[in-house]
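1. Mind looking at a prediction? Sequence and model below.
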Amino acid sequence: LVVSMKTDEVFKNHKTTTLRADIKKAGARIVDVSQNLRFSFSDARNLYSILRREKPDIVHTFLPYAGTIGRVVARLARVPRVVSTQGNIRVAYDFRGYWMDRITLPLAHVWTAAAESIELEYGGSVESFSEKLWRGGRRHFTIPAGVDCETIQNAISSVDRTKKRVELGIRENDVMILMTARLVSWKGHDELIDAAALLPERVHVCFAGWGERMEGLRKRARGLGIESRIHFLGARDDVYELLGASDIYAQVFSRTREGRMWMGPNTALMEGAAAGVPIVATHVPLIERLIEDGVSGKLANVNDPQSLAAGISWIIEHPSAAKEMARKAKELVRQRYSLSAMRRAYADLYTALFSGHSATIT
């Protein structure tokens, strides 16, 4: 049973797909509790009624709003086991939402992080799930959001690279750099635009993503005289095809005024690596779990467009070495960040939750 707590505004404002069709195809039921975008006591009452009626063995919550309400209500409804998955770091959330989520997190019997950066911020250390750690009393783990390597590879194999680039206004001999990320301040769009100004005219940057900063970023590109080489693609449901048309994938993070920043690989970076595209990323803590400078990609200093431009130039000038680094990054994704690895980890976690009980995990 999948309980939807609220509708994401993103899917109201953009023509893109959601998980609803996939969930139904998998045979799960979906119940919409409400369409509220703020906390509602009616949501809590409705969820309590559902849980008392359905009597689930496990309630697994995702994201701050559903996590906060879900953990409290699941405990009140006497659900045997409560699991929470933390999906982002503090910089991504408003003050109230973050602290409501954090204060109620101890109500979960165990919580997981969708990336190493998240477990480090919420739990102070990073560990993958293991039976040994579980028996030792650890109750938070990193289980990365799994990347569907086969689907990515199939999409890339079937894409018409030339046609896709023509659609984007990019010639075959141009260099196409792709970055997928929301247009928010702690993603390094500014640095990548500034780096593009230092690179040859045949280098184009494509931003797949939406956000309130689009006009400000357009203005930045115009001010540097490179507006024709910076492409804002908006929300997309063809990211894998875009990866197949790209020459370089860039994942750039910025340090905020408060000194906060993302740490380690995120899902977008994992997908870029799974596609076999040469990677340039910023050298944030934990990033070397996937991208090691000169081994599986190129790393640039944080908030440093010159360093970023240098990394991109190196990849352009050393295509054979870049291809080999991309191969290594792709293999690391298959080993550590694949969808099958995520499934195994959650199956082990659910089984551990009912160790010594009669429940059967399917």
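-> Received, thanks.

2. Please count neighbours and contacts with C-alpha atoms only from this point.
-> OK.

3. ok, the nearest residue to residue 60 once chain neighbours are set aside - contacts?
-> Residue nearest to residue 60 in three dimensions, not counting chain neighbours: residue 83, with 4.5 Å by Cα to Cα, 6 or more residues apart in numbering. Neighbouring residues of residue 83 by Cα atoms under 8 Å, 6 or more residues apart in numbering: 58, 59, 60, 61, 108, 109, 110, 111, 112.

4. so is the third one in a helix, a strand, or just coil?
-> Put simply, residue 60 is strand when judged by DSSP: H, G, I helix; E, B strand; the rest coil.

5. That one contacts residue 79, doesn't it?
-> No: with contact defined as Cα atoms under 8 Å, residue 60 does not reach residue 79; the gap is 10.6 Å.

6. Can you pull up the most central residue in the chain?
-> In the chain, the residue lying closest to the centroid (Cα atoms, centre = their mean) is residue 267, at 3.5 Å.

7. tell me the contacts of that one?
-> 115, 145, 146, 147.

8. The same query, at a cut-off of 10 Å, please.
-> For residue 267, the contact set (Cα atoms under 10 Å, 6 or more residues apart in numbering) comprises 114, 115, 144, 145, 146, 147, 180, 273, 337.

9. Check residue 268 too.
-> Going by Cα under 10 Å, 6+ apart, residue 268 touches 147, 179, 180, 181, 239, 249, 250, 251, 274.

10. Could you rerun that using 8 Å?
-> By Cα under 8 Å, 6+ apart, residue 268 lies in contact with 180, 181, 251.

11. Presented hereafter is structure B, for comparison with structure A:
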Amino acid sequence: MKVLHVITGLGIGGAEQQLHLLLRHLPAECEVVTLTNPGPVADALTADGVTVTHLGMTGNRDLTVLPRLTRLIRAGHYDIVHTHLYRAGVYGRVAARLARVRTIVATEHSLGVTQIEGRPLSRATRALYRRTERMGSATIAVSETVARRLTAWGVPAGRVHLAPNGIDPAAFRFSAPARVAARSRLGIPLHAYVVGGVGRQVKGKNFESLIRAVAAVPDTHLLLAGDGPEHVMLLRLVHQLGVADRVRFAQPAEEPSSDSPTVPELLAAMDLFVSPSPEESFGVAVIEALASGLPALYVACPALEDLPPHDAPGARRIEAYNLPTAVHEERLTGPRRLPVPAAVEHYAIARTAERVMAVYEAVLAAAAEPVTDAVTGTTATAEPGAAPAAVSVPEPSAPPAAAPQQQQATAPAEK
């Protein structure tokens, strides 16, 4: 099976990192096209042996990318074209149909109630989304919450399939040496209580409120992992509040290196994880934090809201206005590491890959089914340019049993 993944960009971001991780577990021959920004994730994919092509798109309305992408798809003889993120979904579906590919899958990573990929939703955005979605064979939702949002938009439920985001649980297992090394590299005192957040520094992530909350709790440090257009504004706020000595910013490395810690290493350096974003499509950063044994506070996390509360006892949903109080309460409890909860194994990347492969097999089978002419009663294989047939995806196998839980432990003694 030969699959072309089309994505808007390959900088550091949730969808981009999900694609990187997924391709390590998909039993298919995969190549990647990025419309723009071939950043660190492109380098990581290339290091894994994945062919990455950059089309050099200059903006949302750079229509010259369409014929180039169409030619690339036609020349590649792909069985499936799989798009990721809004812009790639629009251009990728159109190009795939022009290249006469009938098996087109899209993953919806970042659909909120009022925004998509951090940008406000408009009537035109919704209309273009729905129109191009009909060109595909199936749309994958990364959470049950996103699946409900898609059907509320008018996407037929039969076209929406659930394949939640996943993580590699073993990669996030807490390491005391990594904790010490990361703190030393970032200039964080070993004895400090560290609150952390991970994600793109954009307005919708609400990291401003997290900075203010930590500033209000004495003897508490903050570690923010990520980058984005709000970075300078967040730096300015830190200095305005006079807490520059208690706040550290870090750009996570995709792979272990001597220059910058990875996300697992940064999580090891933290004592409390906070996700202040009021609107999320999944909340993978919270699952990663739980895999590291961290207690977690979140304002919105569909990944956990779609599960029974006992699957993640170390995570607590809070209201955004209550963030300073919640951080203060956790500070009084002190640093601790918790058993890895069942929610982490539920979202193992191997299970995600299994679900995606089930969608691939279903759309290929549907495309190969003969079509019966209602007038003559004759059958024939559908033409490549015809509308895709509906697909039925079987239920995936039960998730793997949760790994034995580690014993609850306090953070290592520090001097």
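-> On my side now, so go ahead. It should be emphasised that the depicted structure is a prediction, and the values quoted were computed from it without experimental measurement.

12. And the TM-score between these chains?
-> These two chains, once laid on top of each other, score a TM-score of 0.78 by TM-score structural alignment, normalised by the length of structure 1; 328 aligned residues with a Cα RMSD of 3.4 Å.

13. thinking again about what came up before, state the distance from the counterpart of the residue nearest to residue 60 of structure 1 in structure 2 to residue 137 of structure 2.
-> Under the alignment (TM-score structural alignment), residue 83 of structure 1 pairs with residue 105 in structure 2. For residue 105 of structure 2, the distance to residue 137 of structure 2 (Cα to Cα, to the nearest Å) stands at 6 Å.

14. Kindly report the same for residue 242 of structure 2.
-> 53 Å.

15. quick one, which of these two is more surrounded?
-> Neighbours per residue, other Cα atoms under 10 Å: of residue 242 of structure 2 and residue 137, the larger number sits with residue 137, 28 against 12.

16. Buried subset of the contacts of residue 268 of structure 1 as a ChimeraX selection?
-> The ChimeraX selection below is limited to those of these classed as buried (16 or more other Cα atoms under 10 Å):
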select :180,181,251
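
17. Redo the contacts of residue 268 of structure 1 as CSV? Include secondary structure.
-> Listed next are those as CSV, based on three-state DSSP:
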residue, secondary structure
180, strand
181, coil
251, strand
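
18. List just the nearest of the contacts of residue 268 of structure 1 to residue 101 of structure 1.
-> Residue 101 of structure 1 has its nearest neighbour among the contacts of residue 268 of structure 1 in residue 181, at 23.4 Å by Cα to Cα.

19. To which residue of structure 2 is the closest one aligned?
-> Under TM-score structural alignment, residue 181 of structure 1 pairs with residue 199 in structure 2.

20. Any figure for the gap between its match and residue 51 of structure 2?
-> 26 Å.

21. same deal with residue 37 of structure 2?
-> Residue 37 of structure 2 is 15 Å from residue 51 of structure 2, by Cα to Cα.

22. More neighbours: the two, which one.
-> Between residue 37 of structure 2 and residue 51, residue 37 has the larger neighbour count (other Cα under 10 Å), namely 17 against 14.

23. Correct me if wrong, but that one is in a strand.
-> No: the assignment for residue 37 of structure 2, made by three-state DSSP, is coil rather than a strand.

24. Any idea how many residues pack against the nearest residue in space to it that is not next to it in sequence?
-> Nearest residue to residue 37 of structure 2, sequence neighbours excluded (Cα to Cα, 6+ apart): residue 9, at 5.0 Å. Residue 9 of structure 2 has 25 neighbours, counted by other Cα under 10 Å.

25. mind listing the strands for the stretch 101-250 of structure 1?
-> Counting by DSSP state E, counting those that start in this stretch, one finds strands in the stretch 101-250 of structure 1 at the ranges 110-113, 140-142, 175-180, 203-208, 230-234, 248-251.

26. Rebuild the ones you listed as TSV, extending it with distance to residue 65 of structure 1.
-> Formatted as TSV, the strands of the stretch 101-250 of structure 1 follow (distance: least, Cα to Cα, whole Å):
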stretch	distance to residue 65 of structure 1
strand 110-113	15
strand 140-142	20
strand 175-180	25
strand 203-208	26
strand 230-234	25
strand 248-251	27
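
27. For residue 91 of structure 1, find the nearest of the ones you listed.
-> Going by Cα to Cα, the one of the strands of the stretch 101-250 of structure 1 nearest residue 91 of structure 1 is strand 110-113, 15.4 Å.

28. buried residues in the lengthiest helix in structure 1?
-> Assignment by DSSP state H gives helix 319-336 as the longest helix of structure 1. Across helix 319-336 of structure 1, burial judged by 16+ other Cα under 10 Å covers 321-334, 336.

29. Over to stretch 235-252 of structure 1?
-> 235-236, 239-252.

30. residue contacts, the residue mapped onto residue 266 of structure 2 from structure 1?
-> In structure 1, residue 266 of structure 2 lines up with residue 242, judged by TM-score structural alignment. Applying Cα under 8 Å, 6+ apart, we find residue 242 of structure 1 in contact with 164, 178.

31. Look up how far residue 277 of structure 1 lies from residue 242 of structure 1.
-> 11 Å.

32. Kindly report the same for residue 199 of structure 1.
-> Distance, residue 199 of structure 1 to residue 277 of structure 1, by Cα to Cα: 19 Å.

33. Look at these two and report which has more neighbours.
-> residue 277 (27 against 15).

34. Tell me the counterpart of that one in structure 2.
-> Here residue 277 of structure 1 is matched to residue 294 in structure 2, going by TM-score structural alignment.

35. which residues sit in contact with that match?
-> By Cα under 8 Å, 6+ apart, the neighbours of residue 294 of structure 2 are 267, 270, 271, 272, 273, 314, 336, 337, 338.

36. Kindly reformat those as a markdown table containing distance to residue 88 of structure 2.
-> Converted to a markdown table, the contacts of residue 294 of structure 2 look like this (distance: Cα to Cα, whole Å):
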| residue | distance to residue 88 of structure 2 |
| --- | --- |
| 267 | 31 |
| 270 | 35 |
| 271 | 37 |
| 272 | 35 |
| 273 | 32 |
| 314 | 37 |
| 336 | 42 |
| 337 | 40 |
| 338 | 39 |
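
37. Looking at the residues you listed, which is nearest residue 31 of structure 2?
-> residue 267 (30.8 Å).
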